[in-house]
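[1] Sequence and predicted structure, then a few things I'm wondering about:
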Amino acid sequence: MGIITGVIGHWGWEVEDYLLDVWEAHRTPIILATSSILICVWLYLYFSEEREGLVALPRQYTVETKRTSPFQLSNPLPTTKPKVVGEKATTVGPKRIRGEIPRQTTQKESPKRDGLEIQVLVFYSSLTGKTEKAVKDLVEVSQEEINGAGTGTCRFPDAQILDLSEIDYDEYFINPPKREDGKAVDYFYLLLLPSYNIDTINDTFLEHLKETHNDFRIDSAPLSNLVGYSVFGFGDREGWPTEEDGYGFQAKEVDRWMAKLTGRKRAFPLGLGDLKMDGKARLLEWSSGLIDVLRMFAQTGVLGDGVRGSGDADESDGEYASDEEEDTETSIEGNEKPTKNKGSIDDVEDLGKMVAPSEKAPLAIDFTTYGKSKPVNIQTPQAKEMVPKTSPTYAALTKQGYSIIGSHSGVKICRWTKSALRGRGSCYKYSFYGINSHQCMESTPSLSCSNKCVFCWRHGTNPVGTIWRWQVDPPDLIFSGIKEAHYKKIKMMRGVPGVRAERFQEAMRIRHCALSLVGEPIFYPHINEFVGMLHAERISTFLVCNAQHPDQLAALKPITQLYVSIDAADKESLRRIDRPLHRDFWERFQRCLEILREKRFKQRTVFRLTLVKGFNIDEAVKGYADLVDKALPCFVEIKGVTYCGTSTSSSAGLTMANVPFYAEIQEFVEALNHELNSRGLEYGIAAEHAHSCCALLASARFKKNGKWHTRIDYDRFFDLWEERGPDGDWTPEDYMGEETPEWATWGNGGFDPRDTRVDRKGRKIEV
């Protein structure tokens, strides 16, 4: 027994020595391995216990998060796993700040707004004290209206005025401030500041805004919880005569950076004014618009279409980089998620590819000859909608920015309207006739047409027919519908960068209606009643017809200006270009010219020549002169075709090679003018608009004392309409307007000098 004990003791000492040697040799890895194992075991036990305490996320599950703006469609989901503590759920781990600006669709109503309080904060900077006085006067005058904008569920307390030189920017421009009493409140920021070419507090403030947006530690849009913001800038036109040369430049920069920091919650366009000239008037206009915005929010909980939180603006100007085309439009009506255009639908109505062949119904075309057509009972039980809401045509048109009114009418905001709102130029109608593009509404009471012109943007995919075979909507429904839809589209421009406040205010009063959007407006059975409603609200009318409906043209009451499309000088060319459905199209065409000749002393009549190289421009001057000699229109507009670049136009024989250069248009205009004068017809080249590739020939009736008077006295026109009625004794000379401005006459380009021409990237182009 003793021997055994001695052996075991000796062996134990050897094992102990061996383990000590191993420890000395491998001490560090052993410690690390043991620590790792212990940490893994601890984590396993911790998360096993955590999962046992978690519950599923039922619908009534709530997460304590920071209060969000009522504009957001939904609160963001928590980025960390929640931990249940009693009956409330809290988040575990640090709060994540997301820099992404979500794409949102139009919100009809805000979330819970009971007891909502909106605090208006007015920031300003001033060196001489003029801006400070203007701000205090503005708040004093507008305070009652601001308070009155509230409702039972939304209250506006007295506005607070803050001097940018006295506040801590971190308290207001990194996150909206918090009330000391802890009550929930939302904020609406107004910033009024002059621009200086010396170092001032403005430079410090701008640098802070820039650094805040670019600071990786915080959200790039930390002020997205604001209800909205707007900026007004004071300038000095004596020091900076133009906006491009610096007038109001610091206010523009503040507006741009605030758009970034708020996620584009520009509630009203940037306003600019000169206190020495029109500053007070511009400031009152700007404040009036803001009151309307606050009142809208109090009633609906949203700022309106086009403002972040209720819908996306359809254009950008450097605030947010985009590879999309500038003129691409996305419908935000309804709750569908905005999507990019795909495929080869380039602009408007290239709908053929979107309609499956099996979905195209056969067209009921009347090929009876002119003179034998019989009246059709358009209210028969078989009458159907021209553009049903369930049709692919309806879906595609609305997606491209059209608003379909009733079953056969439409309205769409013109690109020239958007351009004029941003001070980037107006269309030829302003140069020739004095029509403000931002106050012009483009619409039609009939989407159907009896031609399938090779250069038409619809390419024959819109409804066509020679007789009206659809149900008829009453004119008052169409009239109210197009106005409402147009104003809605104008309001979408409120948050678009570059929109001028004064023009935005003017755009909310329609002064002109161009009945030339899609189809044949004169085809609508109640066109006279519809035009009468427009004139009753002193809205001028320009109607374009395709010279295929002589009966309707003869019955048309006087409008402000009547157009007839003259797309060819002879029968075969007209067949090839317009591709009319009527078998007796040439006879109808000639009859329309005779009717136009009869109307020339009752209203202003216009020939619209669309020149297509290879179709109707080569050696066609004499043929067009014959048509002018027959109808003797008051004006002849010559315009180059616009190619929209789709395969359907290529199949019709039209390519980019068919688009004439403006030099070719000028050459044609001069040749036609020479031909007309050689025949003793008194016409002259009155005006041009090179940007539209368009020129105007006018009758000598509109030349006084050696000066052209192509513009219209619209107030006088409506006075004549009201005093003498549409059948009264009055002539176009009775409402002839002022002299055509020098910049619009032949040889001067015709670009509005009030505006700045830019390229697609927003860079200024020297005119």
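    It's in.
[2] From now on I want contacts and neighbour counts done on CA atoms only, so please keep to that.
    Noted.
[3] What ranges does the stretch 501-650 of the chain have for its strands?
    Under the criterion DSSP state E, counting those that start in this stretch, the stretch 501-650 of the chain contains strands at 512-515, 540-545, 561-565, 604-611, 635-640.
[4] and the ones you listed as CSV, adding mean neighbour count?
    Listed next are the strands of the stretch 501-650 of the chain as CSV, based on neighbours: other Cα atoms under 10 Å:
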stretch, mean neighbour count
strand 512-515, 21
strand 540-545, 22
strand 561-565, 21
strand 604-611, 24
strand 635-640, 23
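[5] now the ones you listed in CSV, with distance to Leu534?
    Shown next, in CSV, are the strands of the stretch 501-650 of the chain (distance: least, Cα to Cα, whole Å):
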stretch, distance to Leu534
strand 512-515, 8
strand 540-545, 7
strand 561-565, 13
strand 604-611, 17
strand 635-640, 23
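[6] of these, which approaches Gln143 most closely?
    strand 512-515 (35.3 Å; Cα to Cα).
[7] Return the distance of the closest one from the chain's centre.
    18 Å (Cα atoms, centre = their mean, to the nearest Å).
[8] Over to stretch 396-407?
    Relative to its chain's centre, stretch 396-407 lies at 15 Å (Cα atoms, centre = their mean).
[9] Would you indicate which residues of that stretch are buried?
    Ala396, Leu397, Thr398, Lys399, Gln400, Gly401, Tyr402, Ser403, Ile404, Ile405, Gly406, Ser407 (16 or more other Cα atoms under 10 Å).
[10] List the ones among the residues you listed that fall in helices.
    Ala396, Leu397, Thr398, Lys399 (DSSP state H).
[11] From Ser391, how far out is the third one?
    This means Thr398. Note on Thr398: its distance to Ser391, by Cα to Cα, to the nearest Å, is 11 Å.
[12] Then Ile8?
    98 Å.
[13] swap in Glu682?
    Where Ser391 is concerned, Glu682 sits at a distance of 50 Å (Cα to Cα).
[14] Lys491 too?
    Lys491 is 28 Å from Ser391, by Cα to Cα.
[15] Kindly report the same for Asn528.
    29 Å.
[16] out of these two, which sits in the more crowded spot?
    Asn528 (18 against 12; other Cα atoms under 10 Å).
[17] isn't the more buried one right up against Leu556?
    Yes - assessed by Cα atoms under 8 Å, Asn528 is found in contact with Leu556 at 6.3 Å.
[18] next up, a second structure to put side by side with the first:
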Amino acid sequence: MAGTPAMIDSLAVWHAYRLPLLIALAVLVLTLRVYRQFNSRSKTAASSSVPVSPRSQSPEKSEKPDAPAQKSISPSTASPTTKITEKPTATPAAAVKSTAGPKRVQGRKPVKTIGGRRSSAENKENGPRVSFIQPIVFFASLTTTTERYANLLLEDLRIAVEKQSTSEDRKKGILPPQIHDISYLEFDDFFTSVPEAPADSPDIPGTRYVYCILVPTYNIDTVLNTFLGHLDETHNDFRIDTAPLSKLGGYSVFGFGDKEEWPTEEEGFCSQAKEIDRWMAKLTGRKRVFPLGMGDVKNDPEGALKDWTNGLLDIFNDIVEYGGLGEGVSGSGDAVESDEEDIEDDEESQKKKSSTMVDLEDIKMNGEGDSSAAPIPVDFTTVGKAGTTTDTAKEMVPKTSPTYAALTKQGYSIVGSHSGVKICRWTKSALRGRGSCYKYSFYGIRSHLCMEATPSLSCSNKCIFCWRHGTNPVGTTWRWKVDEPELIFNGVKEGHYKKIKMLRGVPGVRAERFAEAMRIRHCALSLVGEPIFYPHINRFLEMLHNERISSFLVCNAQHPDQLEALHRVTQLYVSIDASNRESLRKIDRPLHRDFWERFQRCLDILREKRSYQRTVFRLTLVNGFNVDDEVQGYANLVEKALPGLVEIKGVTFCGTSTSAGAGLTMKNVPFYEEVAAFCVALNAELERRGLKYGIAAEHAHSCCVLIASERFRVNDKWHTTINYQRFFELLEKEKADGTPFTPEDYMAETEEWAYFGNGGFNPDDERWYRKNRKPRPIDVAPESAPSS
């Protein structure tokens, strides 16, 4: 019986496609069965009376979770080759170990996993699922090298952001990175609590910060010591959680070190980076996104950083893809790593306890049994402080350190462990009759009789125009061995005389001046570092004055307590490198977090000292930093401190890579005409305010101009020069019977050739020009030059 054409067509279709249709039907049935079985297991797990998570419900770190009756393997921790038994087993009530007190039961959704990674939308520790990552790059740098590497990392992160989808409805990804210099941060904003997500972020609940920290390692006191101290205090502060940064998306640290100086990690290679990594692990609850990276500055550090960056970006993509740091993500802090850190912490704690605990019987024995032994200092108000007094203080500049090698290479003679002396180029010039520096024009100091020294090579600023190439130590507090003033005084004199003797064979040195140079008459405490940082600065000054060596002391207005306690000097300088907070931060790059407040307090102290000290403002002009539209600001500072003298000098470019990295080039060096014009404008503003100042002298060769108070103007003539013999007579009389004296008591008349408009070059010397270099004509109207 023949079928209809429709039936014949249907049979043909069935025979042609029956196999694929049967397979699709079987897959559909199997999928429905798996789905129903999965749903039933989820409901059984949710209704179970046994807590799913093995974590303790108590926030205390020391409390351990109860041990389960049967050991089972969790899907989130099982390896791909482990067979997982999913058959539910009943847990007898007797098998559950009881604990004292009521047990808190918190409803908690079981954590689902995808490929071994946690993907819970809500998690008590981690919060909402991570959808957007906001990377923040933190760096610390003295010589701007690490800053350069931080900017390379920033650029790589920006490139990664640009490669993402640009659609506005993007639901996850990496946000444009931020960058911060640790030196200028308020630590509480980033390292005491997690910063708030930006208001314009695509998905505020799912946006997490990830900290990328790049740091070098120094053997000197830097901002990293302050930073590490903050991390320590934050973790151990009983008022806040021990892991206040646990809401971060994660963190990772990269350190730079020098394997030539510190060959191994045990000897200090990248030691400060390791310390920061360890503290961040505690503060974040071990949310280490990627392992600690380390680069040798002498062996392709950029390549090591690039490898670390690539690994970091891979983890960023994993976090975005799976919603957080899963146990399956490399570097997230697995059990072995966490246990090792806990063991290290316990060992350190035990060491601290054993080293700081002192038996009262031992105290008695030390006090009575051994009369030669010094009493052990015990602080009964703070646990663990007693042991710190017995620690051996480190040297500021050890002979084996890179700092020592760098400074000696630059011509410094290191005295003791923290002092130095160096021959100034103007000393060499004066020995050959080619002129002295501005101090001779302004104050009557001949450069070949001057010694430039410092009792402290350490400074609390990292000025962009520093001549010391950024190699001198920096620090905010004195934490080093302290040399006696006698050692320093004898050492700097010996070093100075040795360097003078080395010049006896230099062509052009005049015999009479060489003989005069073997008797130091003046000491400029402005070589490098911060002289008043030295704890015994007053004793050192007394030794100078006892040998009738005058003293010019320069400070950077960052140590008000030491400035206030300073005894009389011949002339006291304060460096005023900017007229406002932001400019000062950019130019001086201070380490003190309250640098502006310290600066202001120093001005108040300077105003108090003006009645019996010659006080000087030292302004260093840097085009593009502190010149444009800052006359009003400088006038405000002069009005506040009322210094007797204001020196204004153009910056000297030393041509180092450090300066270039800080943004300083020859374009930032002003011409003398620019410096003179600035002085005229500042003097006019002071006159407009009724302040009695005038332009007194100049030294065009040094690109320097002097504004003086009318206190130093007598009979229409300037008296900025110092009568040094009279100064020591008055000083000795003050010591003998307490008779006070003022700056006006030892002033002398300024030479006419030094007046503003006359150039300021000593006519007894011969001006020397470099080969093939013609002198530039100087045309500055001497508007404020007094009539003679």
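    Cool, the structure landed. These figures come from a predicted structure and were not determined experimentally.
[19] Work out the TM-score between the chains.
    Comparison of the two superposed chains (TM-score structural alignment, normalised by the length of structure 1) gives a TM-score of 0.51, and 412 aligned residues with a Cα RMSD of 2.7 Å.
[20] Can you find the partner of Arg679 of structure 1 in structure 2?
    Arg679 of structure 1 maps onto Arg689 in structure 2, with residues paired by TM-score structural alignment.
[21] In contact with its match, which residues are there?
    By Cα atoms under 8 Å, 6 or more residues apart in numbering, no residues touch Arg689 of structure 2.
[22] same question, the one 10 residues further on
    Contact partners of His699 of structure 2, counting by Cα under 8 Å, 6+ apart, are Cys437, Tyr438, Ser441, Val705, Ala754, Gly759, Gly760, Phe761.
[23] now it, nearest residue through space, not along the chain?
    For His699 of structure 2, the nearest residue in space outside its immediate sequence neighbours is Gly760; the separation is 4.4 Å by Cα to Cα, 6 or more residues apart in numbering.
[24] Need the three-state assignment for that neighbour.
    Following DSSP: H, G, I helix; E, B strand; the rest coil, Gly760 of structure 2 is assigned to coil.
[25] and the closest residue to Pro82 of structure 1 other than its chain neighbours, how many neighbours does it have?
    Closest residue in space to Pro82 of structure 1, ignoring its immediate chain neighbours: Thr91 at 4.6 Å, by Cα to Cα, 6+ apart. A count of nearby residues for Thr91 of structure 1, using other Cα under 10 Å, gives 16.
[26] is it true that Thr91 of structure 1 touches Val85?
    No - under the criterion of Cα under 8 Å, Thr91 of structure 1 makes no contact with Val85, lying 10.1 Å away.
[27] Aligned to Asp628 of structure 2, what sits in structure 1?
    Per TM-score structural alignment, Asp628 of structure 2 is aligned with Asp618.
[28] distance of Val758 of structure 1 from Gly425 of structure 1?
    Computed as Cα to Cα, the Val758 of structure 1 to Gly425 of structure 1 distance reads 9 Å.
[29] Look at these two and report which has more neighbours.
    For the pair Val758 of structure 1 and Gly425, the greater number of neighbours falls to Gly425 (23 against 16), based on other Cα under 10 Å.
[30] Please say which position in structure 2 the more buried one maps to.
    Here Gly425 of structure 1 is matched to Gly435 in structure 2, going by TM-score structural alignment.
[31] so that match is in which element?
    Assigned by DSSP states H and E, Gly435 of structure 2 belongs to no helix or strand.
[32] and if you look at the one 10 residues further on?
    With the criterion set as DSSP H and E, no secondary-structure element contains Ile445 of structure 2; it sits in neither a helix nor a strand.
[33] quick one, what contacts the closest residue to it other than its chain neighbours?
    Of all residues not flanking Ile445 of structure 2 in the chain, Lys439 sits nearest, at 5.4 Å (Cα to Cα, 6+ apart). Lys439 of structure 2 sits next to Ile445, Arg446, Ser447 when contact means Cα under 8 Å, 6+ apart.
[34] Please identify the buried residues of the helix or strand Lys439 of structure 2 falls within?
    For Lys439 of structure 2, the enclosing helix or strand under DSSP H and E is helix 438-443. By neighbour count on 16+ other Cα under 10 Å, the buried set for helix 438-443 of structure 2 is Tyr438, Tyr440, Ser441, Phe442, Tyr443.
[35] closest to Leu682 of structure 2 among those residues?
    Nearest to Leu682 of structure 2 among those, with distances taken as Cα to Cα, is Phe442, at 18.8 Å.
[36] Next, find the distance separating the closest one from Val705 of structure 2.
    9 Å.
[37] Residues in contact with both of these two, list them for me.
    Ala697, Glu698.
[38] give me the stretch of structure 1 that stretch 456-468 of structure 2 matches.
    Counting by TM-score structural alignment, stretch 456-468 of structure 2 corresponds to residues 446-458.
[39] For the matching stretch, measure first residue to last.
    Distance across stretch 446-458 of structure 1, first residue to last, is 14 Å (Cα to Cα).
[40] likewise stretch 733-751 of structure 2?
    By Cα to Cα, the extent of stretch 733-751 of structure 2 from end to end equals 28 Å.
[41] List the buried residues of it.
    Phe741, Pro743, Glu744, Tyr746, Met747, Ala748, Glu749, Thr750, Glu751.
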